[in-house]
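Engineer: A predicted structure for the sequence below; I have some questions about it.
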Amino acid sequence: MQPVPSSAPAPDAVPVPPAGATSAGVHLVVRVDRGAVLVVPVDDVTTEPRRAVVDRDGAAPLPDGTRSPLAVGDRVDLAVAGHELHVLAVHARRSVLVRDSAGRTSHEQVLAAGVDVVLVVEHLDPDPDLGRVERLLTLAWRSGARPVVVLTKADAVPDPAGMRHDVAAVAPGVDVHAVSVQEGTGLEPVRDLLAPGVVLVVVGPSGAGKSTLVNALAGAPVMTTSQVRADGRGRHTTTHRELVPLAGGAMLVDTPGIRGVGLVADAGGLAAAFADVAGLAQRCRFADCAHDAEPGCAVLAAVEHGDLPARRLDSWRRLEREAAHHARRADARLAALEHARVRRVQRARRRSPGNPRA
């Protein structure tokens, strides 16, 4: 192990490790609880996870110097001092699954990083919520990972194939699988996704059978399950996000149920989730058509002719408004952060020994 520099080149860049600390190499974050992070070496994810100490805010610097709370799937540089591991920095994230924080701030919460496939899990009993599927697909496309829809409890409905067709209609360009864990049917196409090194994340409502699906894919009871109420809703049996190694070298993230949080999307994610609407919009007479009452609107014409369900257009409008609202809040926050950064630089220059005013 090589010695770790004990000084930071700039504020908010790299935290100062304890005296005498040595490099512990690159590790993968496999679990994030409040006040605790568990990690494994990136070259051996099957080893017993170890606890790594993080700063009080639970964050670490990214390559651009900004600080971010750690997330499952992050690759981090560690130092070891005595018997403790310390997180120094987070590597660049090739993909991130994010959502709005539960509060009124413009901060985003990173659910998982380094994800390759997002499994959007929705139940067939009760009937699937198409608007929720659309929302989660927008979230998944925005992440940069590949979305796949998994419809659970296929054994509980008389026509799972027909219901799968209905869901596929709101998921253009996405594979949709109807599965029954109880009967072991429909799981093979999902298992085929579990190639060595692939990281999957599971998102969906409570009661959708996410933990049961995880256990079936893992071939072992790796996640806690509970009874589902008569209305199809279940308790939030997963209270943390955890990266679980699966047979064959794949890894899977299970997340707490998404409960009434705002959408975090960009124009690209929304266009991918609503590729049918985006394609129609390109044929509108006006480039800035809002698809409201403008003449020559191809989107409204498709609704009128029955080619595009009105419910689908209403869903697009709602998510587009939410995404635009978030973008405005994010811009305001970025402007405030840049203003604060400039003020820090100015104060540092005034205090510099070479400054005649110092």
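Structural biologist: Nice, I can see it.
Engineer: going forward, measure contacts between C-alpha atoms and count neighbours the same way
Structural biologist: Fine.
Engineer: elements contacting the helix or strand harbouring residue 149?
Structural biologist: Using DSSP states H and E, the element containing residue 149 is strand 146-152. Secondary-structure packing of strand 146-152 (3 or more C-alpha pairs under 8 Å, 6 or more residues apart in numbering; DSSP states H and E): strand 117-123, helix 130-143, strand 175-178.
Engineer: can you rerun that using 10 Å?
Structural biologist: Under the contact definition 3 or more C-alpha pairs under 10 Å, 6 or more residues apart in numbering; DSSP states H and E, strand 146-152 sits against strand 117-123, helix 130-143, helix 160-168, strand 175-178, helix 188-191, strand 199-203, helix 210-218.
Engineer: how about that strand: buried residues?
Structural biologist: For strand 146-152, the neighbour count (16 or more other C-alpha atoms under 10 Å) marks 146, 147, 148, 149, 150, 151, 152 as buried.
Engineer: quick check, nearest of those to residue 346?
Structural biologist: Comparing the buried residues of strand 146-152 against residue 346 with C-alpha to C-alpha places residue 146 closest, at 43.7 Å.
Engineer: skipping adjacent residues, who's closest to the closest one in space?
Structural biologist: Closest residue to residue 146 apart from its sequence neighbours, by C-alpha to C-alpha, 6 or more residues apart in numbering: residue 117 at 4.6 Å.
Engineer: please compare the first structure with the one that follows:
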Amino acid sequence: MPPFDVPEGDPFGPHNLPYGVFSPAGSGEQADRSVGVRLGDHVLDAGAAARALGSPYASLLARPTLNALLAAGRTAWSDVRRAITAWVTVPAHQEAVAPFLHPLSSVTLHLPFEVADYVDFYASENHARNVGQIFRPDAPDPLTPNWKHLPIGYHGRSGTVVVSGTEVVRPSGQRKAPTDAAPVFGPSVRLDIEAEVGFVVGTPSPMGRSVGLGDFRDHVFGLCLLNDWSARDIQAWEYVPLGPFLGKSFATSVSAWITPLDALEDARVAPPARTYPLLPYLDDADEEPGGYDLRISVRINGHTVSEPPFSTMYWTAAQQLAHMTVNGASLRTGDLYGSGTVSGPQENQRGSLLELTWNGRDALELPDGKRTFVEDGDVVTLTAWAPGPDGTRVGLGEVTGRVVPTV
């Protein structure tokens, strides 16, 4: 089948066109990396196609990362997307563009952008309630007093954000069970995953100026799948009083494809009803719907263990961005912020093993044995799709990682 003839129902048709960075077969050096756009089971070398067609966007696309395109701003994002859509759908362009289509199976995919800062949130009420019930079973309310008033988050480590397919080394650190007399050091024995969505900032903002809810789409280019690997035993001992540190900073995996927000117009939904009045900078009652209907699947060694619905997230990406900058913190091109674990109200919709096994109490029965937390050799894969135009599906790619023993 010619590469332009994407089968009907393919989630990576011309209605999607996510961006990534790839190198052709037999290469892999930084100089050989190119901005690519996925079309079905092929990758278009967007920079080479732009040069061949004399496009004014070649300077944004003929790069080894997406950062130049991210920094160009919303008008450029829309213009480039329209141009690429025409390149792969208008027959008059196909002869010129065809030489720059590579089979997906023949290329190497790389981290698509240089990560500036990384922030992770805690935006699912279902997840927060489950965690509260696990660790504070006698509390009158499993939610902390601030949870319904602001998006809780922490600042992560951008240098350990890795692309899908990168092996994850089991982290070591201090841990201390409640019954232990003193902490011990060694590999984590409660390694977990968190199914999340990451949002990628394009347009920066100056220090001292906050970003309002209505400016979200002027700053955020798109989204990707994200697995926030978590060493629960290390995290439990270290997190009081300053929160996650070594239990989170060893690896964060992201998908190789960044789906532009413009591809997700048909997936926009209203967030859950608010149960407390919000302060003005977070009050989105008069804003366009800030939620997204994303259907996530979590697999361990090929076996589906959970299907978390992103539409249930209490805090939206726009609210998270507004809160992240309300104190005057600046945005930089390449900033990445995670949604926090996505969990739905049903048991098979929980986005972490902490919840799925209720902190190890109830082991998962998998074809290759029981699991309470992730074991060495396990391969964890997140996939997702969203409703697209005319009944199509927008594929969000996948993020996968295999756990290897501590070095």
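Structural biologist: Here it is on my side, so go on. These numbers were taken from a predicted model, which means no experiment stands behind them.
Engineer: just give the TM-score of the two.
Structural biologist: After superposition, the two chains reach a TM-score of 0.27 (TM-score structural alignment, normalised by the length of structure 1), with 165 aligned residues with a C-alpha RMSD of 7.0 Å.
Engineer: on that earlier part again, ok, which of the helices and strands packed on strand 146-152 of structure 1 comes nearest residue 302 of structure 1?
Structural biologist: Closest to residue 302 of structure 1 of these, according to C-alpha to C-alpha: helix 160-168, at 18.1 Å.
Engineer: what comes up buried for that closest one?
Structural biologist: Using 16+ other C-alpha under 10 Å as the test for burial, helix 160-168 of structure 1 gives 160, 163, 164, 167, 168.
Engineer: surely the second one is in contact with residue 122?
Structural biologist: This points to residue 163 of structure 1. No: with contact defined as C-alpha atoms under 10 Å, residue 163 of structure 1 does not reach residue 122; the gap is 11.4 Å.
Engineer: just to revisit the earlier point, same list (the buried residues of helix 160-168 of structure 1) but as TSV, adding distance to residue 30 of structure 1.
Structural biologist: Shown next, in TSV, are those (distance: C-alpha to C-alpha, whole Å):
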residue	distance to residue 30 of structure 1
160	35
163	35
164	33
167	32
168	32
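Engineer: which members of those residues are the farthest-apart pair?
Structural biologist: Maximum pairwise distance in those, criterion C-alpha to C-alpha, is 12.0 Å, between 160 and 168.
Engineer: identify the contacts common to those two.
Structural biologist: The contact sets of residue 160 of structure 1 and residue 168 overlap at residue 177 (C-alpha atoms under 10 Å, 6 or more residues apart in numbering).
Engineer: please, which helix or strand holds residue 398 of structure 2?
Structural biologist: Assigned by DSSP H and E, residue 398 of structure 2 falls in strand 393-404.
Engineer: and that strand, what does it pack against?
Structural biologist: Using 3+ C-alpha pairs under 10 Å, 6+ apart: strand 393-404 of structure 2 touches strand 161-163, strand 168-169, strand 220-227, strand 252-254, strand 259-260, strand 295-300, strand 379-387.
Engineer: so for residue 87 of structure 2, which of those sits nearest?
Structural biologist: Closest approach to residue 87 of structure 2 among these is made by strand 259-260 (17.4 Å; C-alpha to C-alpha).
Engineer: helices and strands around the closest one, which ones?
Structural biologist: Applying 3+ C-alpha pairs under 10 Å, 6+ apart, we find strand 259-260 of structure 2 packed against strand 19-23, helix 74-89, strand 195-201, strand 220-227, strand 393-404.
Engineer: contacts for it?
Structural biologist: 16-20, 37, 77-78, 81, 199-200, 220-225, 394-397.
Engineer: what's the following helix or strand after the longest strand along structure 1?
Structural biologist: Criterion DSSP state E: the longest strand present in structure 1 is strand 22-33. Proceeding N to C from strand 22-33 of structure 1, the next assigned helix or strand is strand 36-41, under DSSP H and E.
Engineer: now that next one: buried residues?
Structural biologist: 37, 38, 39, 40, 41.
Engineer: which of those residues sit farthest apart?
Structural biologist: 37 and 41 (13.4 Å).
Engineer: look up how far residue 252 of structure 1 lies from residue 215 of structure 1.
Structural biologist: Distance of residue 215 of structure 1 to residue 252 of structure 1, given as C-alpha to C-alpha, to the nearest Å: 10 Å.
Engineer: settle it for me: which of the two has more neighbours?
Structural biologist: Ranked by neighbour count (other C-alpha atoms under 10 Å), residue 215 of structure 1 and residue 252 place residue 252 first, with 26 against 18.
Engineer: wait, isn't that one in contact with residue 245?
Structural biologist: Yes: assessed by C-alpha under 10 Å, residue 252 of structure 1 is found in contact with residue 245 at 6.5 Å.
Engineer: overlap in contacts of these two?
Structural biologist: Joint contacts of residue 252 of structure 1 and residue 245 (C-alpha under 10 Å, 6+ apart) are 30, 199, 218.
Engineer: which one of those is nearest to residue 278 of structure 1?
Structural biologist: residue 199 (29.2 Å).
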